[in-house]
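S.K.: Give me coordinates for this.
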Amino acid sequence: MTAVPPSPRPRRPGPRSRLGPHGGQAGHLVGAYGLLALTVLLCLIFSLTLPSTFPTSDTVDSILSTQSIPAVLALAAMVPIVTGAFDLSIGYGLGLAHVMVLYLVVDGEWPWPLACLAVTAGGLVVGVLNGVIVEFGRIDSFIATLGTGSMMYAVTGWITDGGRIVPGPQGLPAAFTDLYNSTFLGLPVPAFYVLALAVALWLVLERLPLGRYLYVVGSNPRAADLVGISVRKYTVCAFAASGLIVGFAGVLLAAQQQIGNPSVGLDYLLPAFVGALLGSTAIKPGRPNALGTLVAVAVLAVGLTGIAQMGAEFWTVPLFYGGTLLLAVGLAGYSARRRVRTGVFAARDASAGTSSEPPSAPTRDGDSAGGAP
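M.R.: As a prediction, this is how the structure comes out:
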């Protein structure tokens, strides 16, 4: 007598199945481009509220110019975050870099191109040292970079002797200040620096093997080691890139300020991390990315500009940044968890197949259960 196989137990649909393909796609679009839509919405709201001041070319030029250095620093903070590390020394490094440029040009009488090149290379060296301390010293990146940042702040105070570096009556070379103050195609030149840097980081992170290795290190260092990806090597590379970008930002800050202020760099630390963390919720939700960081900086710039034009008090700026930082961390964590859940559901659905009849379970001999004896 032939044995009748038991009827297959229907598989209960998971959250992905309940949402359906259209619901999942809509959720992905909202997550990826919601921040960009918020930028457009804020521009519309402030344009209607402040029609005589906000929707003007002066406001656009001001945003593109004043937010260029925070955008560059946010991109610098984003690179170590890709590997799961944080570089808290970027604010201190920015202050030291811009002071060193002015010190070499004003007091050392160096040619300004050589001074800029030396400071940018110095930023690269500092980044490598940060990476070595974190990886080879086995010190948490928060603690390590906070310590090195404090030391850089001490060096900044030693160079300036607690004061400011002020150029002489002849001022700084015009070619040097034009690095920040000039325009191209009717727009401030610093905006093109930011765009070029973002595109370069996007190409590295999204199109080159180096970027894939950095993301693997950040998502699962143990798995990276198992497949032969050196966690130490690529983490040091991430810190080195961050230091190099910070050095470049210091050059821009020196061309903008034209006075060496030893404490100015700390003002950029919080905006940089807000932009980097908030950027991980846009374009590529759940992971830090260059284009998302640009969108996040745009949201912050539009929001701060609109608030300032509405006559808000000075304390609203740190309040805005602090609240946005908390929101960014929460959204970044949610996006990362949602990305993991989506990958798990996709893998489960792929392994189960689309057929309503599940595959027969193999026996020890490799025959299918339910066959005729």
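S.K.: When you work out contacts or count neighbours from here on, use the C-alpha atoms and nothing else.
M.R.: Noted.
S.K.: burial count for residue 129?
M.R.: Here the number of neighbours of residue 129 (other Cα atoms under 10 Å) works out to 18.
S.K.: and it, which of the three is it?
M.R.: Here residue 129 is recorded as helix under DSSP: H, G, I helix; E, B strand; the rest coil.
S.K.: and the gap between it and residue 148?
M.R.: 9 Å (Cα to Cα, to the nearest Å).
S.K.: so who does residue 247 touch?
M.R.: 93-94, 97, 119-124 (Cα atoms under 8 Å, 6 or more residues apart in numbering).
S.K.: Secondary structure for these - can I get that in JSON lines?
M.R.: Shown next, in JSON lines, are those (three-state DSSP):
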{"residue": "93", "secondary structure": "helix"}
{"residue": "94", "secondary structure": "helix"}
{"residue": "97", "secondary structure": "helix"}
{"residue": "119", "secondary structure": "helix"}
{"residue": "120", "secondary structure": "helix"}
{"residue": "121", "secondary structure": "helix"}
{"residue": "122", "secondary structure": "helix"}
{"residue": "123", "secondary structure": "helix"}
{"residue": "124", "secondary structure": "helix"}
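S.K.: Second input sequence below; structure requested for side-by-side comparison:
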Amino acid sequence: MAGGTRTVSGKRRDQLLTVSVGLFQDRGFHNVSMDDIAGAVGLTGPAVYRHFANKQAILSAALTGQLAAVADVVAAAREVRPETEQWDALTRALGHLVFESPNAHLWRRERRHLVGEGAEEFRNRMRDALAGTEAIVATRRPDLASAERGVLSWAVLSVFSAAGTGRYALDEQQQEAELRAMLDAVVAIELRPTGSAKHELAVRIPAGRRERIIEAATELFAVEGYYAVSIEQVAERSGNALATVYQHFASKTDLLYAVVKRGAEGAQFVLAHRLTTEHDGDDLSLLVDAHCDLALGPHGRLLGIVAADRIYLPVEQRREIYRIEEEYGEEWIRALRAVRPDMSLAVARLRVQAALTVVAELVQIARVRDRADIDAELRAISRAILLGAD
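M.R.: As a prediction, the model looks like this:
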């Protein structure tokens, strides 16, 4: 009887985790309550606490479980012999995992909300997944130094998580084939040291009060996350009185909307400027260059905020941001299919989404972003995802 009780309890715990992941994905961690989770599985709030101490414990179990699944397939692939077949084993396993765990990319957005032991366990799982991936990449690219293999390993895991953000009108076999093709192209790119020093961004304090408020909010949201930042912190960082902040923005949500909309529309403005002033017939290369310049420049922080915190906007504002992003993506899709007219619309959507997601992800990782040659590397990774191996 005791064994049966544990089995029932384990199933209920798994059910709570599955439901929680879906709710966190749709609403964002901070917009979901324990009562929401309980109601979704037909329980009362107190009943959930028999399985999890609090919502943070649920998030920790969910995200750590997602990374554990990745680490497990990496570890299994490392056992394959001969070693030359480990890469194929890994890409096949990642392709299956995308469909087995439709929200397997949630860790990218919600990991910043982990605290204490949950955050430490997550970091340990990430290290395991990265170390194992790097070891497999080494079987494919023994010519690279460890640092370069590390960059490619981050890119591999980022492409995998990006492939899970939609279904793109592709069946499982087609999407798995495209994922594997993108991964093969990424691991094959040439990383050539340029010998150039990394350009340091100048610190700029805007003259106008509203601009100083937006700049302060951007800096704080990028580092701490929207929910962890108070409007009082924004006022202090911007050098304005609290009343002055409220003269420009009625609420912290309105301030988030201004920041996120600037990030989404800013990409459009940069794109239009490049396509108009530098047009030479190769729109795709211009788009890649412009987007990488944006990501590595002073406004690159906005890409992370758009990805992580737009979920906390009201529905109508969130829809507006999605619309802007879709139009931006359409420019990429048109440019990509001009180069590759044989590529279907569904495949082009997948590859563009993956490229944009990977750029936004990699520039948030300090040891990747701070590399001297990251400018050229980011462009090479983007083109590999979009076009395949040269």
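S.K.: tm score of chain vs chain?
M.R.: Put the two chains on top of each other and the TM-score (TM-score structural alignment, normalised by the length of structure 1) is 0.25; 147 aligned residues with a Cα RMSD of 6.2 Å.
S.K.: follow-up on the earlier one: out of the contacts of residue 247 of structure 1, which one sits closest to residue 192 of structure 1?
M.R.: Relative to residue 192 of structure 1, the closest of the contacts of residue 247 of structure 1 is residue 120; by Cα to Cα it sits at 18.4 Å.
S.K.: My read is that that closest one contacts residue 252, right?
M.R.: No. Applying Cα atoms under 8 Å as the test, residue 120 of structure 1 and residue 252 come out as separate, 10.7 Å apart.
S.K.: Residue 31 of structure 1: which of the contacts of residue 247 of structure 1 is nearest?
M.R.: Using Cα to Cα, residue 94 comes nearest to residue 31 of structure 1 of the contacts of residue 247 of structure 1, at 32.2 Å.
S.K.: how about the closest one, what does it touch?
M.R.: Contacts of residue 94 of structure 1 by Cα under 8 Å, 6+ apart are 246-247, 249-250, 265.
S.K.: Residue 234 of structure 1 touches residue 216, doesn't it?
M.R.: No. The pair residue 234 of structure 1 / residue 216 is not scored as a contact, 10.0 Å apart, by Cα under 8 Å.
S.K.: ok, and the most crowded of the contacts of residue 247 of structure 1?
M.R.: Neighbour max across the contacts of residue 247 of structure 1 (other Cα under 10 Å) = residue 94, 36 neighbours.
S.K.: For residue 64 of structure 1, see how far away that one is.
M.R.: Residue 94 of structure 1 is 19 Å from residue 64 of structure 1, by Cα to Cα.
S.K.: same check, this time on residue 176 of structure 1
M.R.: Counting by Cα to Cα - residue 176 of structure 1 and residue 64 of structure 1 are separated by 19 Å.
S.K.: Ok, residue 307 of structure 1 next?
M.R.: 17 Å.
S.K.: Looking only at neighbour counts, state which of these two leads.
M.R.: Set residue 307 of structure 1 next to residue 64 and count neighbours by other Cα under 10 Å: residue 64 wins out with 21 against 16.
S.K.: Please, which helix or strand holds that one?
M.R.: helix 57-66 (DSSP states H and E).
S.K.: which strands and helices sit next to that helix?
M.R.: strand 187-188, helix 189-207, helix 290-309 (3 or more Cα pairs under 8 Å, 6 or more residues apart in numbering; DSSP states H and E).
S.K.: Residue 243 of structure 2: how many residues sit nearby?
M.R.: Residue 243 of structure 2 has 11 nearby residues by other Cα under 10 Å.
S.K.: If you could redo that for residue 63 of structure 1, that was the one I meant.
M.R.: 18.
S.K.: In this structure it contacts residue 306, no?
M.R.: No. In this structure residue 63 of structure 1 lies outside contact range of residue 306 using Cα under 8 Å: 10.6 Å.
S.K.: contacting residues for residue 193 of structure 1?
M.R.: Taking Cα under 8 Å, 6+ apart, one finds residue 68 in contact with residue 193 of structure 1.
S.K.: quick one on the thing from earlier: packed most tightly, which of the helices and strands packed on helix 57-66 of structure 1 would that be?
M.R.: helix 290-309 (a mean of 22; mean count of other Cα atoms under 10 Å).
S.K.: Could you check the angle it makes with helix 57-66?
M.R.: 130 degrees (axes from the mean of the first three to the mean of the last three Cα atoms, to 10 degrees).
S.K.: Check whether residue 304 of structure 2 sits in a helix, strand or coil.
M.R.: Per three-state DSSP, residue 304 of structure 2 ends up helix.
S.K.: Can you name the helix or strand that the residue nearest to it when sequence neighbours are not counted falls in?
M.R.: Nearest non-adjacent residue to residue 304 of structure 2, counting by Cα to Cα, 6 or more residues apart in numbering: residue 360, 6.2 Å away. Using DSSP H and E, residue 360 of structure 2 falls within helix 345-362.
S.K.: which is the next helix or strand following that helix?
M.R.: According to DSSP H and E, the helix or strand after helix 345-362 of structure 2 is helix 366-369.
S.K.: Provide the contact partners of that next one at residue level.
M.R.: So helix 366-369 of structure 2 is in contact with 151, 296, 362-363, 374, going by Cα under 8 Å, 6+ apart.
S.K.: can you list those in a markdown table and add distance to residue 175 of structure 2 and neighbour count?
M.R.: Shown next, in a markdown table, are these (distance: Cα to Cα, whole Å; neighbours: other Cα atoms under 10 Å):
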| residue | distance to residue 175 of structure 2 | neighbour count |
| --- | --- | --- |
| 151 | 24 | 23 |
| 296 | 30 | 22 |
| 362 | 23 | 21 |
| 363 | 26 | 22 |
| 374 | 28 | 21 |
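S.K.: Taking these together, which two end up most distant?
M.R.: 151 and 296 (15.5 Å).
S.K.: Spatially nearest residue to residue 106 of structure 2 (excluding sequence neighbours)?
M.R.: Going by Cα to Cα, 6+ apart, residue 106 of structure 2 has residue 25 as its nearest residue, at 6.4 Å.
S.K.: What about that neighbour, how many residues nearby?
M.R.: Neighbour tally, residue 25 of structure 2, other Cα under 10 Å: 18.
S.K.: buried set for the strand or helix carrying it?
M.R.: Using DSSP H and E, residue 25 of structure 2 sits within helix 2-27. Using 16 or more other Cα atoms under 10 Å as the test for burial, helix 2-27 of structure 2 gives 13, 16-17, 19-21, 23-25.
S.K.: Remind me what it packs against, helices and strands.
M.R.: Using 3+ Cα pairs under 8 Å, 6+ apart, helix 2-27 of structure 2 is in contact with helix 34-40, helix 55-78.
S.K.: Can you mark which positions in the helix or strand following the last one are buried?
M.R.: Under the assignment DSSP H and E, the closest C-terminal helix or strand after helix 55-78 of structure 2 is helix 86-100. By neighbour count with 16+ other Cα under 10 Å, helix 86-100 of structure 2 contains the buried residues 86-95, 97-99.
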